[in-house]
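S.K.: Could you work out the structure for the sequence below:
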Amino acid sequence: MITTMPVAPAPRPWYDLNWVEWSNIVGLVLTLVGLGFTWWQAKGAANAARAAKEAVGITELQLRTNQLMILVPQLRTLINELDVTSAEEGITHVQRCLDKWRSQASIINGLLLHVDVDKNILIEIQQSIGLAKTASESLHQGKEAPIKTKTRKARTSMTSACDSLDVWLGKNMTKALIGGSDK
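M.R.: Down below sits the predicted model:
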């Protein structure tokens, strides 16, 4: 018995496909087009997210700067008020000024913790808060030293902190106005 090998059918031309084969080809093309479109959309969404994050950062800087534009002059006013009340020898008023300073400076310190700020400014603020507390406590003690003597270190530290805050505020006020960069 002679066995014959099966012969492979002759290849069909590409245009001689049935409808299932054509739908598979069309599906593959549509899938590739869809993947390309999806990639393009994802790239656009990533760029939009990056721009939104930058806009949020700029807005936060503007808000912090605006808050500090109100708070820092209040610190200057407290220093002036401290000078006036020290001259009048009003211990209660001096203590009130020192307490207000501590409160306002603590708020400013908290605002600056989350922005790009020279660490020396934060240290100056914290030192002024500590010296204001020490001065306030020394006023409670019955020592006979003049009020100005008891508050001198605190006042010097407060003035130094204000000066540093003024410089930071001036720099960042301009930065916030031009969109958050150092252009």
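S.K.: Only C-alpha atoms from now on, for both contacts and neighbour counts.
M.R.: Fine.
S.K.: Can you tell me the SS state at the most centrally placed residue in the chain?
M.R.: In the chain, the residue lying closest to the centroid (Cα atoms, centre = their mean) is residue 115, at 4.4 Å. Assigned state for residue 115: coil (three-state reduction, DSSP: H, G, I helix; E, B strand; the rest coil).
S.K.: What segments of this structure are helices?
M.R.: 19-87, 91-112, 119-140, 147-177 (DSSP state H).
S.K.: can you tell me which of those comes nearest to residue 10?
M.R.: helix 19-87 (17.5 Å; Cα to Cα).
S.K.: Now find how far off-centre that closest one is within its chain.
M.R.: 12 Å (Cα atoms, centre = their mean, to the nearest Å).
S.K.: what separates residue 86 from residue 94, distance-wise?
M.R.: Going from residue 86 to residue 94 by Cα to Cα, to the nearest Å gives 6 Å.
S.K.: With residue 59 instead?
M.R.: For residue 59, the distance to residue 94 - Cα to Cα - is 37 Å.
S.K.: before we move on, what about residue 146?
M.R.: To residue 94, residue 146 is 12 Å away according to Cα to Cα.
S.K.: If you count surrounding residues, which of the two has more?
M.R.: Between residue 146 and residue 94, counting by other Cα atoms under 10 Å, residue 94 is the more crowded of the two (26 against 13).
S.K.: before we go on, could you also do this sequence so I can check it against the first one:
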Amino acid sequence: MVVAVASQWFGLNWVDWLNVVAFPLGIIGLVLTWRQAKGAQDAAVAARSAMTRAQRQIRANQLMTLIPQLRWTTAELDLAIKSNDPDLAARQLEHWKWQVGYIRGVVIGIDANQTALLVKLQNSVTLASTATYSLVDTNREVHVVCLKARKAIGEACDALIPMLGEQSTQVNE
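M.R.: So this is what the prediction gives:
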């Protein structure tokens, strides 16, 4: 029986020998392909994680740039209120609305669960819009027209500061 099996192997032609060798090589190729695919998957997960960290850092940097601009707008609004200048007040309220609209998007990108902060930001924009229209339509004192808006703006600024502090001191892994 052993002689018959050995003679079968020796009786194979070169094409048959290629088939015998190709089978284990195919298995080895499949294993290597699977390992490469697993490595590519791990690299894709690492790249996605790095992209998320980079986006978070960019948003934090945007907040560090934008929030001081809001503070400057607030100071200019205070100056307009103090000098009873409706044109300057309306301009600063418009600046506030545009800047806060952008900041809301950044805050949502960082943490959409910041509902209290987002409500304060939206409230300040709503009251700033109301005050702007009132400044144009009436001849009332600027401080009377802007009182509610200025209070809401102050609350929004106060709510943004802790988020800025958290974002600027957060360590990226």
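S.K.: Map the residue nearest to the centre of structure 1 across to structure 2 for me.
M.R.: With TM-score structural alignment as the criterion, residue 115 of structure 1 lines up with residue 110 in structure 2.
S.K.: What residues does residue 135 of structure 1 make contact with?
M.R.: 98, 150-151, 154 (Cα atoms under 8 Å, 6 or more residues apart in numbering).
S.K.: For these, name the two members farthest from one another.
M.R.: Distance extremes for the contacts of residue 135 of structure 1: the farthest pair is 98 and 150 at 11.7 Å, using Cα to Cα.
S.K.: related to what we said a few turns ago, which residue sits closest to the match of residue 115 of structure 1, ignoring its sequence neighbours?
M.R.: Closest residue to residue 110 of structure 2 apart from its sequence neighbours, by Cα to Cα, 6 or more residues apart in numbering: residue 56 at 6.4 Å.
S.K.: The aligned partner of that neighbour in structure 1 and residue 112 of structure 1, how far apart?
M.R.: Using TM-score structural alignment, the equivalent of residue 56 of structure 2 in structure 1 is residue 61. Distance, residue 61 of structure 1 to residue 112 of structure 1, using Cα to Cα: 10 Å.
S.K.: higher neighbour count, these two?
M.R.: Comparing residue 61 of structure 1 with residue 112 by other Cα under 10 Å, the one with more neighbours is residue 61, at 22 against 19.
S.K.: Look up how far residue 52 of structure 1 lies from residue 44 of structure 1.
M.R.: 12 Å.
S.K.: And residue 94 of structure 1, by the same measure?
M.R.: Going from residue 94 of structure 1 to residue 52 of structure 1 by Cα to Cα gives 47 Å.
S.K.: try residue 97 of structure 1
M.R.: 42 Å.
S.K.: neighbour count winner among the two?
M.R.: Neighbours were counted for residue 97 of structure 1 and for residue 52 using other Cα under 10 Å; residue 97 has more, 23 against 12.
S.K.: my guess is the more buried one meets residue 83, correct?
M.R.: No - Residue 97 of structure 1 is not in contact with residue 83 according to Cα atoms under 8 Å; the separation is 9.8 Å.
S.K.: okay, the contacts of residue 135 of structure 1 in CSV with neighbour count and distance to residue 121 of structure 1 next?
M.R.: Formatted as CSV, the contacts of residue 135 of structure 1 follow (neighbours: other Cα atoms under 10 Å; distance: Cα to Cα, whole Å):
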residue, neighbour count, distance to residue 121 of structure 1
98, 28, 19
150, 20, 24
151, 24, 21
154, 24, 16
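S.K.: Adding distance to residue 68 of structure 1 as columns, could you present those residues in a markdown table?
M.R.: Shown next, in a markdown table, are the contacts of residue 135 of structure 1 (distance: Cα to Cα, whole Å):
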| residue | distance to residue 68 of structure 1 |
| --- | --- |
| 98 | 19 |
| 150 | 29 |
| 151 | 25 |
| 154 | 21 |
